[in-house]
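Participant: can't give you the sequence, but here's the structure:
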């Protein structure tokens, strides 16, 4: 396992896990950005928070020795965050959540690319 993969994936686990748990708990600071993007608060639990948290767990499993699960989780997170960026663009929303979605898309993409090269 390459050091770059471990570092990037660990960062992705932490960032995506925090973002997923924040959505599951309906963390008050994220609510205005979600509303600006046209996302209903009821969606924060499922699908948004559930999928982000499951993706973080899958990445963690990839770090712990199940590389195919890690690659699949990274691919799913890339798709999720690509859709999130698209949603923010459609709503003409440039809030902090838009920037976060872009950052998590790049981080998930890097974890996917590094996971594919190592498997």
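Facilitator: Received it, and whenever you're ready, just let me know what you need. Everything numeric here is computed off the predicted structure, so don't read it as measured data. Numbering: from 1, shown residues only.
Participant: okay, CA-based contacts and neighbour counts for the rest of this
Facilitator: Fine.
Participant: Helix or strand: which one has the residue most central in space within the chain?
Facilitator: Most central in the chain under C-alpha atoms, centre = their mean is residue 16, positioned 4.4 Å from the mean C-alpha point. Residue 16 is part of helix 3-24 when elements are defined by DSSP states H and E.
Participant: Check it against this one:
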């Protein structure tokens, strides 16, 4: 179980960390996504910071298990919000969302199973 916990947590942290970097370096992809979902561009840095905090929180969970659990739960909520944003504008381009969502749900699941 330990190997699954470490592997899934690190993968979820890498996925969300890469997404956070694209949001924080002012890459074109997050801008296009924000425009498509009719989200103000001023939210992009905040969304990037939320992703970065979640990514770092997952890693910090190796030292403080409760922090990892809370970070994973926060990321699950973040991606539920992303799904709502997609559906609100009628977007059915959900493959990318699904990859992120499944990875953070898996991280939350292995975290809870391993620690609690």
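Facilitator: Nice, I can see it. Just so you know, these numbers come straight off a predicted model, no measurement behind them.
Participant: re earlier: just checking, what packs against the helix or strand that the helix holding residue 16 of structure 1 is followed by?
Facilitator: Note on helix 3-24 of structure 1: by DSSP H and E, the next helix or strand toward the C-terminus is helix 31-36. Using 3 or more C-alpha pairs under 8 Å, 6 or more residues apart in numbering; DSSP states H and E as the contact test, the elements touching helix 31-36 of structure 1 are helix 96-118.
Participant: ok, now with 10 Å
Facilitator: Taking 3 or more C-alpha pairs under 10 Å, 6 or more residues apart in numbering; DSSP states H and E as the contact definition, the neighbouring helices and strands of helix 31-36 of structure 1 are helix 67-90, helix 96-118.
Participant: average gap between that helix and structure 2?
Facilitator: Compared with structure 2 after fitting, helix 31-36 of structure 1 deviates on average by 1.5 Å (mean C-alpha distance after the TM-score superposition for structure 1).
Participant: if we can go back for a sec, which residues touch the residue nearest to the centre of structure 1?
Facilitator: Going by C-alpha atoms under 10 Å, 6 or more residues apart in numbering, residue 16 of structure 1 touches 10, 22, 49, 51-57, 59, 77, 101, 104-105, 107-108.
Participant: now the helix holding residue 16 of structure 1, how far from the chain's geometric center?
Facilitator: Per C-alpha atoms, centre = their mean, to the nearest Å, the displacement of helix 3-24 of structure 1 from the mean C-alpha position of its chain is 7 Å.
Participant: for it, which positions count as buried?
Facilitator: 5-6, 8-13, 15-24 (16 or more other C-alpha atoms under 10 Å).
Participant: contacting residues around the residue nearest to residue 35 of structure 2 when sequence neighbours are not counted?
Facilitator: By the measure of C-alpha to C-alpha, 6 or more residues apart in numbering, the closest residue to residue 35 of structure 2 outside its immediate chain neighbours is residue 41, 7.4 Å from it. With contacts defined as C-alpha under 10 Å, 6+ apart, the neighbours of residue 41 of structure 2 are 30-35.
Participant: Make CSV out of those and add neighbour count.
Facilitator: Formatted as CSV, the entries for the contacts of residue 41 of structure 2 read as follows, by neighbours: other C-alpha atoms under 10 Å:
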residue, neighbour count
30, 21
31, 18
32, 12
33, 14
34, 17
35, 12
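Participant: Report the two of the residues you listed separated the most.
Facilitator: 30 and 35 (8.5 Å; C-alpha to C-alpha).
Participant: Touching stretch 111-119 of structure 1 from outside, list them.
Facilitator: 1-13, 59, 62-63, 67-68, 70-78, 105-110.
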